[in-house]
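> sequence and predicted model, in that order:
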Amino acid sequence: MKLLRIHHAAIICADYPRSRRFYTEVLGLRVVAEHHRQARDSWKLDLALPDGSQIELFSFPNPPARPSRPEAQGLRHLAFAVADVAAAKSCLEAQGVLVEDIRVDEFTGRRFTFFADPDGLPLELYESA
């Protein structure tokens, strides 16, 4: 088997309109498809990044909160590559998003920072080469 790349990451949100706005308007992801699954009372929104990778945003009635602190087992965070971390941080902050201070990866020397989506899911901006 030869894995080629990550195709998508799936996220379950608590408030679909709020999260849809965050991922499309704040982060600027392009809507590929949007479907309401009546049998599950659930929305599924496919969002694309410029490289073709995708995020699937789901809603379900009354999803349990995601444990994140202390660190919980499972996926820790989702990282987005950006050309300039400082510029991306400023853009998010201009839209009212709280963003941590920029740090430097001790192994790669690249800059990064963290912020959260409307449900507290940790998201990272990682400066690409």
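Sure, I can see it.
> going forward, measure contacts between C-alpha atoms and count neighbours the same way
Noted.
> just checking, next helix/strand downstream of the lengthiest helix in the chain?
Ranked by residue count under DSSP state H, the longest helix found in the chain is helix 85-94. Towards the C-terminus, the helix or strand next in line after helix 85-94, according to DSSP states H and E, is strand 103-104.
> then this one, side by side with the first:
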Amino acid sequence: MSDPGLGLDGFHHVALITSDYPRAKHFYVDILGAKVIDETLRVERESYKLDLLLPGGAQLELFSFPTPPPRVNRPEACGLRHLAFRCRDVDVARQVLETRGVTCEPVRVDELTGRRFTFFADPDGTPLELYEAG
């Protein structure tokens, strides 16, 4: 993807706010296997910023704030619907997550693409997807 006018060159990162920073850090680093790029304590904001690297080069920014409002929890609410992670084999990835204590939905098949996928959630309820890219 490259737009000659804007100079867009791809996807860089997604930023997430967590209600429990240590729990979220454990989930994304120890359970999902993201690598820590940088971790910053922003004392004046009572906030952490954690930069994480995912396989394939995309990044996640994890933020903590003292009392973030809860996420709107309707699947069709405006805004982020879900964050999808590409995987080679959705059955294997789902099994690994479940052995690590993460509950996943049953595997489904996308009626438009024929690709297999499942959903799960991070500790704050952010909807996440495993998408079998082939």
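That came through, no problem. Being a predicted model, the structure only gives us computed values, none of them experimental.
> coming back round to it: what range in the second structure does the longest helix of the first structure sit on?
Aligned by TM-score structural alignment, helix 85-94 of the first structure corresponds to residues 90-99 of the second structure.
> and what of stretch 10-26 of the first structure?
With TM-score structural alignment as the criterion, stretch 10-26 of the first structure aligns to 15-31.
> in the matching stretch, what counts as buried?
Neighbour-count burial for stretch 15-31 of the second structure, counted by 16 or more other C-alpha atoms under 10 Å, picks out 17-21, 24-25, 27-28, 31.
> how about the helices in the second structure?
Using DSSP H, helices in the second structure cover 21-25, 90-99.
> dump those helices into CSV; add distance to Tyr131 of the second structure as well.
Listed next are the helices of the second structure as CSV, based on distance: least, C-alpha to C-alpha, whole Å:
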stretch, distance to Tyr131 of the second structure
helix 21-25, 21
helix 90-99, 7
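> and the ones you listed: which comes nearest Pro55 of the second structure?
Closest to Pro55 of the second structure of the helices of the second structure, according to C-alpha to C-alpha: helix 90-99, at 13.7 Å.
> now check Ser47 of the second structure against the first structure: what is it aligned to?
So Ser47 of the second structure corresponds to Ser42, using TM-score structural alignment.
> give me the number of residues near its match?
15 (other C-alpha atoms under 10 Å).
> ok, it - contacts?
By C-alpha atoms under 8 Å, 6 or more residues apart in numbering, the contact set of Ser42 of the first structure is 36, 58-61.
> ok, the alignment partner in the second structure of Ser53 of the first structure - contacts?
In the second structure, the residue paired with Ser53 of the first structure is Ala58, using TM-score structural alignment. Neighbouring residues of Ala58 of the second structure by C-alpha under 8 Å, 6+ apart: 11-13.
> got a winner among those residues for most neighbours?
Top of the contacts of Ala58 of the second structure by neighbour count (other C-alpha under 10 Å): His13, with 15 neighbours.
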